[in-house]
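K.L.:
Sequence and predicted structure below; questions after.
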Amino acid sequence: MSGFDVLTRGDVLDAALQARDYLVSCGVPAALAAKDPRLWGRRAVDHGRLGWLDLPFASRGLLDQIEGLVAEIRYTGLDHIVLIGLGAESLAAKAIMAGGPAASRLTVLDGGDTAVLGRALERLDRTLVVLSSKSGVSLEGDAYRRIFSEAFRSLGMSEQEIAGRFLVITDHGSPLHEYAKQSAFRIGLTDPNLPGHFSALSAYGLVPAVLAGADAHTLLDEAATLLPSLSKDDDNPGLLLGAILGGCAQRGADGRPQDKVILHEPPGGGPLSAWITHLLACATGRQGRGLLAFEPPGGPGPIPDAHTLEINPREGPSEADTSVWAPLGAQFLLWQYAAAVAGWLMGVNPFEPAGAVAREIEDDAVTMLRAAGQGPLPDQRPAYVDGDIEIHADFVWPGGVGRADLPMTLEALVEGVPWDGYLSVSSFVTGGFTGREPAPGLARRSGRPVTYGTGPAHLHATGPVHLDGPGTGAFLIVSGDPPADDPLAVEPVAGRPYSLARLRLARAIAETRALRRRGLPVVRLHLRDPVEGARRLSEVAGTAAWA
């Protein structure tokens, strides 16, 4: 695919055309193309925050710079790239590699299932580890780095050889930059002014994918082909997409804001949709506003305050309100431009750093682990226990009952969803449980959309809109004991007094506490038997009647 287009219809079209006319009358396309930061106020945005508009050409120099590294790792047989990172640092690279012939050569570790870590360690002799973060290394990143360092030592490698197996991608002058220098790791530096959620075509998205075998030159060519149209008042797909997103968030059907987007990405969702969800949440989720995207099966059907959008529809008419056609490189630039425009319409600065929420939760988890030592973590006493499922909640159940089981708990959570709200399911359970499984049942029961994913990556990617956005979410956090046959989960991390399973539980508790501090309805279920508990949770969520 070489062309690009955005088509919309119905009530969405009416809202979008009004918003587009307003954008043109205010000179937004020309000002944005000129990287004029005054669009968001005289001091609100630094000029450097708009550097993502230059990346289709500026990143060509980056590709030239890493040619030697690519040749070296190919010569030495390092054909497996492990990428350690959360949010933008991993989602763009995932999208670039998805479905391609070299997809298996990139493994992303974002704090999820230890099974993925186990498979990566099986290819240790062929592995280069990429640590990617705009600031310091995350709690999970530190644990993974230690695990891989110990694994390399077990192969008899020297400290110098181990250092050569790590590449750090970070901002110039960041804490991770200083650590990488002290450790003698390979280092790739990026522009600290570039917002993390606008970095898909920077080193964060491109370098891990190129090392794994992706063709980044074609991606940049695709983005560069789109760039000239983004300065126009007419025939500007980025302007229209931004007008759709921002215009609907201001006024949708029947005058009701449509601040939710149901994404369809044939054949059934994928990494690009996950990256778009992250971008929109981080760009707009603040000051009580925000756009939240959902993937099927998270939608129960037509939703008055949501509009549907299909990415690269296949042949035949699309049933979605909006259709977006573009090759991947152009998709990245198109959505970034649209997110900036939507943020302007919504009255928020889309380039503000989105890491404050993530740091708050991570700092809480770190404090928790240090204070507990070898003892129990806080907030581990359940309100009720139903079989092997612990129920951690602090709200009143329907009918004011003295005890509650799993069906009643889910019923109470659903009843806590506002009429314009949504549900979010985050899984901190190993064994392949992603939160997708109970989503259709919860969507049917609540009549509201459901977003889902594995923690901590899921809430890290969408946290700004949950915690600083409209405040209309209800949350299900699922943690669990490690399976008996998962030694990677229970073995202590080298140099740390905790295992990956304990770290994951601390993260789940910290996520729950952050949501409760903001007065949001949240339930944490802890599965003592993760396999059977996940099966039962999905079964109960899909039952037509819970009571």
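P.N.:
Cool, got the structure. Numbering: from 1, shown residues only.
K.L.:
can we go C-alpha only for contacts and neighbour counts from here?
P.N.:
Noted.
K.L.:
Find the nearest non-adjacent residue to residue 118, please.
P.N.:
residue 488 (7.4 Å; C-alpha to C-alpha, 6 or more residues apart in numbering).
K.L.:
got it, and residue 87?
P.N.:
Nearest in space to residue 87, with sequence neighbours left out and distances taken as C-alpha to C-alpha, 6+ apart, is residue 461 at 4.8 Å.
K.L.:
next up, a second structure to put side by side with the first:
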Amino acid sequence: MNPLKELEKFGQAPWLDNLGRGLVRSGDLARLVQEEGIKGVTSNPAIFEKSMGHTNEYDDEIRSLLDAGKAEIGLIFNSLAITDIKAACDVLRPVYDATKKADGFVSMECNPYLALDTEATLVEARHLWKEIGRENAMIKVPATHEGIPAIQTLLSEGININVTLLFSQEMYKKVALAYIAGLEGLPKDYDLSTVSSVASFFVSRIDAKIDALLAKKAAEATGDEKARIEALAGKTAIANAKLAYVAYEEIFSGPRWEALAKRGARPQRLLWASTGVKSKAYPDTLYVDTLIGDNTVNTMPPATVEAFRDHGKPAADTIKADVEGAHAVLAALPGLGIDLDAITTKLVEEGVELFAVAADNLFGAIAGKCDEITGKKLRISWSLAGNEEAVTAAQKAWTKAGNIRKVWAKDTTIWARADEDKWLGWLDAPTKAKGHQASLEAFQAKVKAGSWSDVVLLGMGGSSLGAEVLREVLVPGTKFHILDSTDPDEVQTLDKNIAIATTLFIVASKSGSTLEPNLFKDYYFDRVAQAVGKNKAASHFVAITDPGSSLEKDATAEGFSAIFPGEKSIGGRYSVLSNFGLVAAAAMGVNIDAFIKEALAAEAACGPLSPPPTNPGAQIGIALGTLALRGRDKLTVLASKGLSSFGAWLEQLVAESTGKLGKGIIPFDGEPVGSASAYGEDRVFVVLKLKGEEAHDNLVGALKPLGHPVIEVEVDGPYQLARLFYIFEIATAVAGSFLGINPFDQPDVEAAKVKARALMEAGGAKDSEKPVFARNGISVYADPANAKALAGAETLEDCLAAHFKRVGAGDYIALVAFIERNAAHTADFDAMRAALRDKTGAAVGLGFGPRFLHSTGQGYKGGPASGVFLQVTCKHVHDVAVPGRGYTFGAVIDAQAAGDLAVLTERGRRAIRVHLDTVDEGLKTLARAVEAALK
């Protein structure tokens, strides 16, 4: 006889603890059922991980799901797993029928992450039960304190439950009573024979814990005492199980149970789990031979199935043998200082953690499989320069704590416990975009049919920076313009490059109250009205704004051709994958379908079930956060030509999100490349590369041996820009957690706005103080505190030398210019940046105002006080009036510059202002003076 099949004689059902597609489709499972007497199957994340992540059994289905746009890891897993569970249920259905619904079950586990959440467990279990749709399915729910009420409720709904992670007799009794209470909760006319449950009582893990303690005790003992202790090895788990069976017989007897039995109820069977031995010192069939009992189940891994079939020793009621000895074994433990209750409690906690780890590995393996199948992925490589151990430890801690799931659950505890939960609408922005893709494509067709000569986006910060990257990366050379400066020269430059009568204007402002877009709208609405008539002007305008904003009201009243809603739970800098980026993308001719598909792929890769080891956004964020805490808080962007514009968007995201409360990661984009030795030890380099392009490879290669951390990110094609946007949004939110700040507010941006508004109300900014230096059309201004540092300076070079002498280790320099942003001016400043960096070793940033005020300006004012600032303003030779406002663009930008400087100096920042009467000539002079001052 086959020992495995003989178990049936003694009332025990052997189940297989293994499930995979190959097992079912090959016919092996059917053979085990028909020939070997297997009567049930259990699955778990660790089992699925082996088959889904490390075989090709699922490749075709994964490919089909990905092709259908279903890239979310949890969705893919459920689709694959439920297919397998259904198929296994069908194989076991004959057993279910032959035993009149007493056996033939296949178990699927609830999401292990929900083990400590009653309500979430209920939702998950009901969903799985419905999706599987098989009477002989069982849903696995762990026997945690939170799981017990869920178990009772689910049973009262007629759902079959496999209660898992049972270690203690007391918890088993609670589970058994919950089973009875669940059956009692069903209607009086309900056929209770259709409801089944098993209580999975874990065995070998107990011996693994106890035996280790016994070995220590034995090592300290001698003689008979040593022998007595050694004799207890390998006995505790079996003794514990025997006494659980005693409790089973007591609970499922008596009047209460008999009343249910008369209605067809079956006892909840004890299922012996974890029956593969952990120690080679024990027979490999130990936990089968000794635990045979009527109406029980033994779920065995394949190796144990094979071993028992080969040399198992089936016998009747071995579970009842020597119950007194079992009591004696457990009674001996307290005298040795071993607390079994404490150990079983710890085992439940560890079990929950181990199941979560197994789930992490499973979902990570699926993510890796998705990348392997598509062949298109974002590739990240690392050189962490001695910080590997710290970053790895942080990654492990985030994985163990389930912090990515907390991000998606909008749990504020991982940040500053403020209102972060109200600003996480961007997490599923790609999914939402897919939902209204048709409207975006319809708008795109309308723009194309309108035969506009130009399209102009009027915005600021998050409303414009993303669109600028989209244009430069995906449709360079298009007649799509962006205005995000109040500098009158920049306004006039735009005027010269567009045909007003045939231009479409997109006014973008989340709040609708942002000063700059409103001024731009007033100015161009007036110009369009003059060109085509007031009654036709509104047809040239489109608005993107949050519902209920003043811009929405004005656009509605004036009859704009379209109004696209923003989402209040998405802040400006996180809005590029919402309408604020997508409407602009549609207008400039981006392939919306291709772009959204890439965004969806990133959302899936960074989703709640993608653990840090395989979650690209989490990986980068954990690294940046860890490095910042270790002094590497200057993020330097190096990009290949095709992605060169991305850094400006990233600057805003990182600086405005992390720079506050005296903390922050200060980003630097576009800094001229120098020799590797020119960079200070406070840097971390993020290298962005479009496949096939060079991204300062020689410099990157030289930085690594010098101990600079380098994070390299390569994408396959331009449309994977969508992935970069999303991944760095996740990364920035994660990095913010390490700094303990709210990465979604921008308090110091508001401070500068208040100052500028007050100056405008007072008649505009005026140079009321005497300059520290003035000659040849260049003046230097400083508040009293900063003027002290310039004492004795007689030339422009002296002023600059004294100012930059204050740069120390760990400091950075920021050149902030309230002048027109163009290629010539940028080149002059870049010469200064290179000279300053090479002389001081400090990172040197460049921002054009007021654009940078909505970007790095937050980090400059709210972040660490390590910045040394040089503000540059100019005289406006050709100013431009703002219709209906009573002031000019020049007055606005002057007020913004003054407001910014005032906040910097109030915060104790080292800052001076250089004013140029003539911009082009003055900048050349300033550049020469900087170079001379550094000699």
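P.N.:
Here it is on my side, so go on. Owing to the predicted nature of the structure, the values given are computational and were not obtained by experimental measurement.
K.L.:
ok so, going back, who does the host helix or strand of the residue nearest to residue 87 of the first structure touch, helix- and strand-wise?
P.N.:
Secondary-structure assignment from DSSP states H and E places residue 461 of the first structure in helix 457-467. Contact here means 3 or more C-alpha pairs under 8 Å, 6 or more residues apart in numbering; DSSP states H and E; on that basis helix 457-467 of the first structure packs against helix 271-284, helix 355-372.
K.L.:
in the second structure, what residues pair with that helix?
P.N.:
Alignment note (TM-score structural alignment): helix 457-467 of the first structure is matched to residues 851-861 of the second structure.
K.L.:
hmm, who's touching that stretch?
P.N.:
460-462, 484-485, 651-653, 655-656, 658-660, 664-667, 746-749, 752, 816, 847, 867, 900, 903-904, 907, 909 (C-alpha atoms under 8 Å, 6 or more residues apart in numbering).
K.L.:
List only buried entries from those.
P.N.:
Using 16 or more other C-alpha atoms under 10 Å as the burial test, the contacts of stretch 851-861 of the second structure include 460-462, 484-485, 651-653, 655-656, 658-660, 664-667, 746, 748-749, 752, 816, 847, 867, 900, 903-904, 909 as buried.
K.L.:
tell me which residues in stretch 21-40 of the first structure are buried?
P.N.:
Along stretch 21-40 of the first structure, these residues count as buried under the neighbour rule (16+ other C-alpha under 10 Å): 23, 28, 29, 32, 33, 35, 36, 37, 39, 40.
K.L.:
Do a quick rundown of the helices in the stretch 651-800 of the second structure.
P.N.:
Secondary structure of the stretch 651-800 of the second structure, counting by DSSP state H, counting those that start in this stretch: helices at 697-703, 721-739, 747-761, 784-789, 796-804.
K.L.:
Would you reformat those as JSON lines and include distance to residue 625 of the second structure?
P.N.:
Listed next are those as JSON lines, based on distance: least, C-alpha to C-alpha, whole Å:
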{"stretch": "helix 697-703", "distance to residue 625 of the second structure": "20"}
{"stretch": "helix 721-739", "distance to residue 625 of the second structure": "4"}
{"stretch": "helix 747-761", "distance to residue 625 of the second structure": "21"}
{"stretch": "helix 784-789", "distance to residue 625 of the second structure": "32"}
{"stretch": "helix 796-804", "distance to residue 625 of the second structure": "29"}
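K.L.:
Then residue 107 of the first structure would be within a strand, right?
P.N.:
Yes. Secondary structure assignment places residue 107 of the first structure in a strand (DSSP: H, G, I helix; E, B strand; the rest coil).
K.L.:
I'd like to check which residues are in contact with the aligned residue in the second structure for it.
P.N.:
Alignment note: residue 107 of the first structure maps to residue 481 in the second structure; criterion TM-score structural alignment. The neighbours of residue 481 of the second structure, taking C-alpha under 8 Å, 6+ apart as the test, are 454, 455, 456, 457, 494.
K.L.:
before we move on, what about residue 884 of the second structure?
P.N.:
Applying C-alpha under 8 Å, 6+ apart, one finds that residue 884 of the second structure lies in contact with residue 522.
K.L.:
how many other residues sit next to residue 268 of the first structure?
P.N.:
As a burial measure, the neighbour count of residue 268 of the first structure was computed by other C-alpha atoms under 10 Å and equals 11.
K.L.:
gap between the residue lying closest to it once chain neighbours are set aside and residue 149 of the first structure?
P.N.:
With sequence-adjacent residues excluded and distances taken as C-alpha to C-alpha, 6+ apart, residue 268 of the first structure is closest to residue 296, at 7.5 Å. The gap separating residue 296 of the first structure from residue 149 of the first structure is 39 Å, by C-alpha to C-alpha, to the nearest Å.
K.L.:
same deal with residue 56 of the first structure?
P.N.:
Counting by C-alpha to C-alpha, the separation of residue 56 of the first structure from residue 149 of the first structure is 35 Å.
K.L.:
Could you do residue 73 of the first structure as well?
P.N.:
Spatial separation of residue 73 of the first structure from residue 149 of the first structure under the definition C-alpha to C-alpha is 18 Å.
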